[in-house]
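A.B. asks: Quick one, structure for this:
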Amino acid sequence: MWDTILWIAAVIIAIFGILRLVQRDFVMGAVLIVIALLVGPGGVSLFT
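C.D. replies: Predicted structure coming up:
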């Protein structure tokens, strides 16, 4: 259950990061994508 919630949260954060990159806010976009990679259960999860 928690894996699904973390995966959904990571996808949402990554989408916001991509939108920031499209809006030419490169620093915030990169930060959001890194956070998404850290939160996502497929990556290096902060909670495990």
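
A.B. asks: going forward, measure contacts and count neighbours with C-alpha atoms only.
C.D. replies: Noted.

A.B. asks: helices or strands next to the single longest helix found in the chain in the packing?
C.D. replies: Secondary structure of the chain read by DSSP state H shows that its longest helix is helix 2-22. Applying 3 or more CA pairs under 8 Å, 6 or more residues apart in numbering; DSSP states H and E, one finds that helix 2-22 contacts helix 26-39.

A.B. asks: next up, for comparison:
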Amino acid sequence: MGFIFWILAVILVIAGIFQLFKGETLWGIVLIIVGLAVGPGGYSIFD
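C.D. replies: Below you'll find the predicted structure:
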């Protein structure tokens, strides 16, 4: 189950980075923060 959350977190962070490059600063930051909150490494809301 942790592996699924890790994959989801990576996808969210990558999507956030792409949004930052496209000029959508707020949406990119939100996606990166959600990705960090979901991921099992570092800070996680599921710990």
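
A.B. asks: got the buried residues for the longest helix of structure 1?
C.D. replies: 6-11, 13-18, 20-21 (16 or more other CA atoms under 10 Å).

A.B. asks: Let me know the angle separating it from helix 26-39.
C.D. replies: If you take axes from the mean of the first three to the mean of the last three CA atoms, to 10 degrees, helix 2-22 of structure 1 sits at 170 degrees to helix 26-39.

A.B. asks: How far off centre is helix 2-22 of structure 1?
C.D. replies: With CA atoms, centre = their mean, to the nearest Å as the basis, helix 2-22 of structure 1 stands 4 Å off its chain's centre.

A.B. asks: what sits up against that helix?
C.D. replies: Outside helix 2-22 of structure 1, the residues that touch it by CA atoms under 8 Å, 6 or more residues apart in numbering are 26, 28-33, 35-37, 39-42.

A.B. asks: of these, buried ones?
C.D. replies: 29-30, 32-33, 35-37, 39-41.

A.B. asks: ok so, going back, now distance to residue 48 of structure 1 too, for the contacts of helix 2-22 of structure 1, in JSON lines please.
C.D. replies: Shown next, in JSON lines, are these (distance: CA to CA, whole Å):
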{"residue": "26", "distance to residue 48 of structure 1": "29"}
{"residue": "28", "distance to residue 48 of structure 1": "25"}
{"residue": "29", "distance to residue 48 of structure 1": "25"}
{"residue": "30", "distance to residue 48 of structure 1": "23"}
{"residue": "31", "distance to residue 48 of structure 1": "21"}
{"residue": "32", "distance to residue 48 of structure 1": "20"}
{"residue": "33", "distance to residue 48 of structure 1": "19"}
{"residue": "35", "distance to residue 48 of structure 1": "15"}
{"residue": "36", "distance to residue 48 of structure 1": "15"}
{"residue": "37", "distance to residue 48 of structure 1": "13"}
{"residue": "39", "distance to residue 48 of structure 1": "10"}
{"residue": "40", "distance to residue 48 of structure 1": "11"}
{"residue": "41", "distance to residue 48 of structure 1": "9"}
{"residue": "42", "distance to residue 48 of structure 1": "11"}
